[in-house]
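Visitor: I'd like to go over a predicted model; first the sequence, then the structure.
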Amino acid sequence: MGHNTYMKSFTLWFLLISSLLLSWQIYAVSGENYVDYSKFSKELAQELQQDITKLEELEDEDSFYEKDFDYSSFSARVTDRDKTSNIIKISSENRNIKFFRAGDEVLFNIASMKDREKCEGHVRSVEDKYFVIFVKDLIPCWGKSEYFRRGTVLVVKSFRLAERVREASIYRGILLKRKKSFFKQLNSVNHFVWSYNQQKVKVAAEYDKEIMRIRKKKQRALEELQLNKKDQIVLQKELIQRLDGVDEDLDFYRIEKDELQVDRWHLDQDLGVPVGNRPIKAKPKL
């Protein structure tokens, strides 16, 4: 009758649903985004940021939820009880009882005594195909003197369960959307993994083509540089020859002013200096 591993996982899962729905309600009222949409893909994040009324439309997408069906009512059977008959363990073929949580209110009648009032109980724990409730008083639906037998068939009514089923159907629609998004991403990943060799060859070919283009460009540049070198060598020789010619012309056309020492007798006559008619020998320098 205690909690098992399934109950713990169910509790954690249902807390996740409740927190998610609460976040959507807060977002709808205050206009603030309290959900970390960065954890989802972009497309899924856009879908999750819808109004709750739009999310309800997801119920029709393979959520197995029927709006016209009464999920609050189901039949069950008493399988065990304590001596006081206040704690009752109930089995049911209704698999939606997994959505019960501790503290949920349930109303029930005895199947053979539907004309009597309903008894009120509260869920204590949930197991696979079983749930345990606490009933304060069985008199309204059972009576005082009759022994509450194991195997008694009950007709259970729980509006909270119906609400939880509806919430679960909405969340299942979201999960389906998320699954589709994951499948889409997985398909893209698989396509990349499966076509890796082709992609590798394609990328290598593109880079080989680029390398060949660069090599040709390099070769062409080197050839142009070699031709330019030859032209520069020819130009160098031509410039050297022209420079030599210019140097010769500069030497030829250099203007010089010489002071005559021997053949200057006629110049002295022009100056009126007393000299002889013939030039004389030059005096030796001391």
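Guide: Cool, the structure landed.
Visitor: CA atoms for contacts and neighbours, from now on please.
Guide: Noted.
Visitor: Heading C-terminal from the top helix by length along the chain, find the next helix or strand.
Guide: Of all segments of type helix in the chain, defined using DSSP state H, the longest is helix 196-252. Next along the chain after helix 196-252, taking DSSP states H and E as the criterion, comes helix 265-270.
Visitor: which parts of that next one are buried?
Guide: Neighbour-count burial for helix 265-270, counted by 16 or more other Cα atoms under 10 Å, picks out residue 265.
Visitor: what's the answer for stretch 198-212, then?
Guide: Buried residues in stretch 198-212, counted by 16+ other Cα under 10 Å: none are found.
Visitor: just to revisit the earlier point, what helices and strands are in contact with the longest helix of the chain?
Guide: Helices and strands touching helix 196-252, as assessed by 3 or more Cα pairs under 8 Å, 6 or more residues apart in numbering; DSSP states H and E, are absent.
Visitor: what are the ranges of the helices in the stretch 51-200 of the chain?
Guide: Here the stretch 51-200 of the chain has its helices, by DSSP state H, counting those that start in this stretch, at 52-55, 159-194, 196-252.
Visitor: Could you identify which of those is most buried?
Guide: helix 159-194 (a mean of 16; mean count of other Cα atoms under 10 Å).
Visitor: and the comparison structure, right after this:
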Amino acid sequence: MEHIITKANVDEAVAFVRAHAPVEDGALGLVLGSGLGELVEAIEDAVYVDYAEIPHMVSSTAPSHAGRFVIGSIAGRPVICMQGRLHAYEGNSPQQIAFPIVLMHALGVTELVVTNAAGGINTGFDVGDLMLIEDHINLLGANPLAAPDEPELFPRFYDMTQAYSPALRERAQRAAASCEIELKSGVYIATLGPSFETPAEIRAFRTLGADAVGMSTVFEVIAARACGMEVLGISMISNAAAGVLDEPVSIDDVYVAAEAAVEKLSRLLIACAGDSVPGTLV
């Protein structure tokens, strides 16, 4: 595996981004999942930096993923947003997927919100529901930091007991209540893709304790926690997973569901960001 997450590479990328956009320490990091790119409309004073222009980064090729950083503010909180993420099914290495997360940390991000579109395994979920990720199961078959040690960036070994911050989940619940948005909670399981799962796999995942399934998020969260960031994960339930209903799974259904949920998720994220501005916690 190509080793690109090095102190020298990260420093070079930081210098490039800072030369092209104003970045404040303590910014909120945001990763937008499939079909959720329109959430950037909530970002004020936005400056755009394409991934392909940044040293050591690659661009996203997945549909609905613009492949750029959007830097600005939401509800008074500085924000660095990934409008589109990188996936392993695009042929990207785990390190390529994790690099922008390490970069955001080096740019001053202390809290990271990761979003995704996911298939509902839990039969109590409906399409359009928002699920707070309590924990995850990594079936991607790799770890982005299984590489030569980089002690200046993160420790060799790090705890994943609370990969998803209880404090940030509490903040999200508080924000959801203020917006009259119902939040579900559950465990996210990540697979390689790009094929959707089989009904037998979904039955196995349910036995493992998974509530939703997708093809992203886990590598990013591993990198974020290694760097010391607090993480909030939100899955938008875009479809019933294979075998839950007697109908095929379609990527078009994912995009339709994401489009319908964007407004709700946007309101939640704005409320969360406002709740995180110093002096506004209740």
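Guide: Happy to help now that I have it. Every value quoted in this text rests on a predicted model; they were computed, and no experiment measured them.
Visitor: After superposition, what is the TM-score?
Guide: Overlay of the two chains. TM-score (TM-score structural alignment, normalised by the length of structure 2): 0.23; 94 aligned residues with a Cα RMSD of 4.8 Å.
Visitor: ok so, going back, now the angle between helix 159-194 and the longest helix of structure 1, please.
Guide: 50 degrees (axes from the mean of the first three to the mean of the last three Cα atoms, to 10 degrees).
Visitor: returning to what we had before: will you turn the helices of the stretch 51-200 of structure 1 into JSON lines that also has distance to residue 87 of structure 1?
Guide: Output for the helices of the stretch 51-200 of structure 1, formatted as JSON lines (distance: least, Cα to Cα, whole Å):
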{"stretch": "helix 52-55", "distance to residue 87 of structure 1": "38"}
{"stretch": "helix 159-194", "distance to residue 87 of structure 1": "20"}
{"stretch": "helix 196-252", "distance to residue 87 of structure 1": "63"}
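Visitor: Out of those helices, which is closest to residue 30 of structure 1?
Guide: Residue 30 of structure 1 lies closest, by Cα to Cα, to one member of the helices of the stretch 51-200 of structure 1: helix 52-55, at 13.7 Å.
Visitor: what number of residues lie near residue 133 of structure 1?
Guide: Look at residue 133 of structure 1: counted by other Cα atoms under 10 Å, it has 23 neighbours.
Visitor: ugh, wrong one, I meant residue 126 of structure 1
Guide: 27.
Visitor: again, but for the one 4 residues further on
Guide: Using other Cα under 10 Å as the criterion, residue 130 of structure 1 is surrounded by 21 other residues.
Visitor: again, but for residue 7 of structure 2
Guide: By the criterion of other Cα under 10 Å, residue 7 of structure 2 has 15 neighbours.
Visitor: how close does it get to residue 14 of structure 2?
Guide: Distance, residue 7 of structure 2 to residue 14 of structure 2, by Cα to Cα, to the nearest Å: 10 Å.
Visitor: For structure 2, just list every one of the helices.
Guide: In structure 2, the segments counted as helices under DSSP H are 7-20, 94-106, 166-179, 199-208, 218-227, 251-275.
Visitor: Is residue 171 of structure 2 in contact with residue 275, as I believe?
Guide: Yes. Between residue 171 of structure 2 and residue 275 there is a contact at 7.3 Å, judged by Cα atoms under 8 Å.
Visitor: that older thread, please render the helices of structure 2 as TSV that adds distance to residue 49 of structure 2 to the earlier fields.
Guide: Below are these laid out as TSV (distance: least, Cα to Cα, whole Å):
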stretch	distance to residue 49 of structure 2
helix 7-20	7
helix 94-106	12
helix 166-179	27
helix 199-208	38
helix 218-227	19
helix 251-275	21
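Visitor: part of a strand, is residue 12 of structure 1?
Guide: No. Going by DSSP: H, G, I helix; E, B strand; the rest coil, the assignment for residue 12 of structure 1 is helix, not a strand.
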